[in-house]
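> Okay, here's the prediction I keep looking at, along with the sequence it came from:
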Amino acid sequence: MTLVRLTDVSKHYGSVRALEGVSLEVNAGEITCVLGDNGAGKSTLIKIIAGLHPHDGGSLRIDGEETTLGSPREALDRGIATVYQDLAVVPLMPVWRNFFLGSEPRKGVFKRLDVDFMRRTTRSELLRMGIDLRDVDQPIGTLSGGERQCVAIARAVHFGAKVLVLDEPTAALGVKQSGVVLSYVAAARDQGLGVVLITHNPHHAYLVGDRFVLLRRGTMAASHDRDSVTLDELTRQMAGGSDLEALSHELRRTPGPGTPRD
């Protein structure tokens, strides 16, 4: 089932072309990976799907209905949750408070925060995703980068996301923490969510991805299903392919006078 489909989507800022003719689809229970270096257009693509910036060319369909998202709240209401690289958390607040940040349940005549419910729910929702934290009362700032990413993913799942957009979730993490985060990305997929994984790391993408879209300078350089591309080919295309080969040839040492030749 296709949850989100972009067809020939473009975005211009004045005379600057940020995106041109980009197409992708996000299916329930699948991970679509968007790869590209800095300046490739990944951030602009995220902003369009997240409702921050409207597209000005092509079409965006959500559940088959053509639409233009006017705000992040509208995107959330349509089931699209975005987890940015710089997570929107309050480091000194406990995990459970960050889990419900902006959506705190209240009870009683005086509308007090239902702290017990938030603690219980945070613990149970994290466990449901396979995340076993020592204490949900600890400040979220004391968690590792990978753990904070996992809390954000579990939060999006709990609040009813159908599409989860992840902005470079492993960019600042080591190998072990990256593996932890990718396992929770796969867990979200296995719960039926459609996932968009933005990354510049083809190895991470290939570990979990079902579809791959490569961006270069705001345009689509390639689009593949998993069965139609190998990791080596994906890495070669990500690195620039023929451009990289030309650069390698250009940088090859030229033997000087008296330099022994092979």
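Arrived safely.
> Please count neighbours and contacts with C-alpha atoms only from this point.
Noted.
> Sort out which residues of the top helix by length along the chain are buried, please.
In the chain, taking DSSP state H as the definition, the longest helix is helix 175-190. In terms of neighbour count (16 or more other C-alpha atoms under 10 Å), helix 175-190 has its buried residues at 177-189.
> you'd agree residue 119 is up against residue 96?
Yes. Contact status for residue 119 versus residue 96: in contact at 5.5 Å, counting by C-alpha atoms under 8 Å.
> Included below, for side-by-side comparison, is a second structure:
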Amino acid sequence: MSAAPVLALRGVSKRFGAVQVLTEVDLEIHAGEVVALVGDNGAGKSTLVKTISGVHPIDEGAIEWDGRPVQITKPHDAQHLGVATVYQDLALCDNLDVVANLFLGSELGTGPVLDEIAMEQRARELLDTLSIRIPSVRIPVAALSGGQRQVVAIARALIGNPKIVILDEPTAALGVEQTAQVLDLVERLRERGHGVILISHNMADVRAVADRVAVLRLGRNNGVFPVAGTSHEEIIAAITGATDNAVTRRQARTAAAVKEDAR
């Protein structure tokens, strides 16, 4: 991990009318690390991501890129810096093949003539580099599984070689095998030196691939935890804002039962 973060949010606040959604939020993302952004529904995760991706300009605070202050007021600003976001809806075109989806809006060619050969070759190289296995780059996206569609959407985000990749609930509604495929890809993004922001409600997925967990509660920072050495119960307590919850009570009952058996 590099000493200076690629992306840093310093005291970022955002409001919509009279509603304060984010309040003085800090967040750092380094190259080659996965930071999971977690929190209950309404905690401000989606708004925070949209401030980074340029959908909602911040009201207060600062955003730094490679140690220098920058302005992100529209999606083009974020893309120009090197931020790529993969939203839950994936925004794939089912009727187009994998190559067309990967280069949608970034087609190679001269004028109205597309260089189909060059795009197919680059698509194969990218998918091979990421160890993404699909039947063919010319298969319509509609014929792919949920996991394959997800990894194609992530691969498309890498066409511009971004430094930061934001993944919004990438394993939601996926089966066990498909989830494993997506999490493997997240690990490969880290190996390639990308900084990854992973938004997820699945603590098993978070603990499987994240280096740090940043918790938002009611639009504020409520702790940043290294995955190694932090218990599941500590993270849940930070999310809920209470140390007494179903998870901690179950842990206490289990510990009591073990102690009783040991007598």
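Perfect, thanks for sending it. Given the structure is predicted, the values throughout are model-derived calculations rather than measurements.
> thinking again about what came up before, which residues are in contact with each of residue 119 and residue 96 of structure 1?
Common contact partners of residue 119 of structure 1 and residue 96 (C-alpha atoms under 8 Å, 6 or more residues apart in numbering): 136, 137.
> Tell me where structure 1 has helices.
Going by DSSP H, structure 1 shows helices at 42-50, 72-77, 95-99, 115-128, 145-158, 175-190, 202-208, 231-239, 242-251.
> just to revisit the earlier point, more crowded one of residue 119 and residue 96 of structure 1?
Neighbours per residue (other C-alpha atoms under 10 Å) separate residue 119 of structure 1 from residue 96, with residue 96 holding more: 25 against 19.
> how about the more buried one, what's its partner in structure 2?
Mapped onto structure 2 by TM-score structural alignment, residue 96 of structure 1 lines up with residue 99.
> how about that match, what does it touch?
Neighbouring residues of residue 99 of structure 2 by C-alpha under 8 Å, 6+ apart: 119, 120, 123, 137, 138.
> List just the nearest of the residues you listed to residue 214 of structure 2.
Nearest to residue 214 of structure 2 among these is residue 123, at 33.6 Å by C-alpha to C-alpha.
> Please determine how far the nearest residue to that closest one once chain neighbours are set aside is located from residue 225 of structure 2.
Counting by C-alpha to C-alpha, 6 or more residues apart in numbering, residue 99 is the residue found nearest to residue 123 of structure 2 once chain neighbours are left out, at 6.1 Å. Separation of residue 99 of structure 2 from residue 225 of structure 2 (C-alpha to C-alpha, to the nearest Å): 39 Å.
> what's the answer for residue 203 of structure 2, then?
13 Å.
> the more surrounded of these two?
Ranked by neighbour count (other C-alpha under 10 Å), residue 203 of structure 2 and residue 225 place residue 225 first, with 19 against 15.
> who's in contact with that one?
Applying C-alpha under 8 Å, 6+ apart, the residues near residue 225 of structure 2 are 212, 213, 214, 235.
> Could you pull up the residues touching the second one?
Pointing back at residue 213 of structure 2 there. Applying C-alpha under 8 Å, 6+ apart, we find residue 213 of structure 2 in contact with 35, 36, 37, 38, 206, 224, 225, 226, 227.
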